[in-house]
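S.K.: Provided below are the primary sequence and the corresponding predicted coordinates.
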Amino acid sequence: MNKGKNIWIMVLLFIGVVGFLWIQLVVLPSKKQVEERYAHEQMNPLTQDFNYIAEYESEYLGDNSNTVNLFRSLPMSQDEMTFQLFPEELVVEVHYPSSLSESVHSTMTTDKDNEYGQKEDLIAHRTLLYNATAGFALIKNIDQLTFEFQDSTFDFKRSDFKSMYSNLDQLLDEDTWIQEVQQPLQNDQYVEKTFKGLAIVH
């Protein structure tokens, strides 16, 4: 009787040890990999989850923390970025602490990050178009966005984006965001033509 009981105890201990090892060696590492991959995707304008930034939708740029947090959640974000908000002029300036090229490379964590664009300029233009679209669509009263790097500055006007999309509010749907914003940005020619038509370069 005791022998049979001891066998069951050993079996249960074995199952417990195997289960513990399974969780530690398989489940938790897999979960961590998924989380790391998701975080990495948020720094790519072609793969960012719209729900990752949708919470920052606001009628006014005067909500400083909300506006800043939006741009810190967009691709090419850097910890050392600074911001200037001009509520009366309805202008937001995003200041990067590095050159455009360095800012592009700061968001690359693997050698394969060039997969969404072969040239630095193309990656930068795609990202700036995406970030400007997000800024105008989510913060309803921004009239101008300025992205300032150490070696260049780019201005974007809400009126130009309204002309391109007709209604920016319609973009605030996940499927529409993918179809109207992210999918066109996969086309390199579209990116360069659109950037040339929308960006005011200093």
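M.R.: Okay, I see it. Numbering: from 1, shown residues only.

S.K.: use CA for all of it now, contacts and neighbours both
M.R.: OK.

S.K.: so Q78 touches Y96, yeah?
M.R.: Yes. Under the criterion of C-alpha atoms under 8 Å, Q78 makes contact with Y96 at 7.4 Å.

S.K.: residue ranges for the helices of this protein, please.
M.R.: Taking DSSP state H as the test, the helices found in the chain are 2-22, 28-41, 50-54, 64-72, 100-106, 120-138, 158-165, 174-177, 188-198.

S.K.: Burial-wise, tell me which of those helices comes out on top.
M.R.: Among those, the stretch with the highest mean neighbour count (mean count of other C-alpha atoms under 10 Å) is helix 120-138, at a mean of 22.

S.K.: re the thing from before, quick one, which of the helices of the chain is nearest to D151?
M.R.: helix 100-106 (6.8 Å; C-alpha to C-alpha).

S.K.: list the helices and strands the closest one packs on?
M.R.: Applying 3 or more C-alpha pairs under 8 Å, 6 or more residues apart in numbering; DSSP states H and E, we find helix 100-106 packed against helix 120-138.

S.K.: hold the first one in mind and look at this next one:
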Amino acid sequence: MKNIKNIWIVSLFIIGLIGLVVVEGFINPKIAADEVRYEAEQDDPLTHDFTAVAQYQNAYMGNFSNLSHLNQNLPLHERLDGYELFPETFTAQIHYSLNTDEMDSVQLDRILVYNALANFVLIDNLEQIVYQFKDTRIVLGRELAQQWVGTELKSLQNVEIWDDVVRQRLVEPAKAQEAFSQMVDQS
């Protein structure tokens, strides 16, 4: 009887040890690798998870907390350096701690178009977004974004439509640069 009890204890110990090795040696590293991959994807407009920012949809650009959380979950978030809101012109100014020449120009164009559209689509009364870099200031306008998209911005809250209308049109470098030049407000 005592022998059977000892066999059960040893068996359970071995099963627990094997379980620990599987969890710590295989499952946890895979989960960690998946998280690292997902985070890296969030830095690129072509792989960014738009559903992750949909929760920041808001009628008013004056909701500072919402606007900041939205932009902290968009590409280039790691270089954010503050915000300013100008409610009289429905403008948000987003500061970045880098010079524009520190990035590939096509990738920067993609990011700015993607981020501006995400802001316009998710914040109903935002009319302009100003990206303030150390070396330059870039202004993108809602009306110009609407013209480039060719459909109601609100419809882009649907992820499939977003992917078709925005993400797919930013894949080709020439199309990304064209989108950027069409959305920049020259006034």
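M.R.: On my side now, so go ahead. All values reported here derive from a predicted model rather than from experimental measurement.

S.K.: Provide the TM-score value for the superposition.
M.R.: The TM-score (TM-score structural alignment, normalised by the length of structure 2) is 0.93; 186 aligned residues with a C-alpha RMSD of 1.7 Å.

S.K.: wait, what's in contact with Q78 of structure 1?
M.R.: R72, Y96, S103, S106 (C-alpha atoms under 8 Å, 6 or more residues apart in numbering).

S.K.: As TSV, the helices of structure 1 with distance to Q84 of structure 1 would be great.
M.R.: TSV is the format used below for the helices of structure 1 (distance: least, C-alpha to C-alpha, whole Å):
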stretch	distance to Q84 of structure 1
helix 2-22	50
helix 28-41	27
helix 50-54	20
helix 64-72	9
helix 100-106	19
helix 120-138	14
helix 158-165	17
helix 174-177	27
helix 188-198	21
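
S.K.: Tell me which of those lies nearest to E148 of structure 1.
M.R.: helix 100-106 (8.8 Å).

S.K.: Give me the contact list for that closest one.
M.R.: Residues contacting helix 100-106 of structure 1 (C-alpha under 8 Å, 6+ apart): M76, Q78, Y96, E120, D121, I123, A124, F149, Q150, D151, S152.

S.K.: Would you mind confirming that the first one is in contact with L129?
M.R.: So that's M76 of structure 1. No. Between M76 of structure 1 and L129 there is no contact under C-alpha under 8 Å: 11.8 Å.

S.K.: returning to what we had before: between the contacts of Q78 of structure 1, which is closest to N187 of structure 1?
M.R.: Nearest member of the contacts of Q78 of structure 1 to N187 of structure 1, counting by C-alpha to C-alpha, is S103, at 21.8 Å.

S.K.: so how far is S152 of structure 1 from the closest one?
M.R.: 12 Å (C-alpha to C-alpha, to the nearest Å).

S.K.: ok, now Y96 of structure 1?
M.R.: From Y96 of structure 1 to S152 of structure 1 the distance is 10 Å (C-alpha to C-alpha).

S.K.: cool, E89 of structure 1 as well?
M.R.: From E89 of structure 1 across to S152 of structure 1, the span is 22 Å (C-alpha to C-alpha).

S.K.: wait, doesn't Q48 of structure 1 sit right on R37?
M.R.: No. Assessed by C-alpha under 8 Å, Q48 of structure 1 is found out of contact with R37, at 11.1 Å.

S.K.: Which one of Y96 and S152 of structure 1 is surrounded by more residues?
M.R.: Y96 (23 against 12; other C-alpha atoms under 10 Å).

S.K.: what about that one, distance to H105 of structure 1?
M.R.: In terms of C-alpha to C-alpha, Y96 of structure 1 sits 13 Å off from H105 of structure 1.
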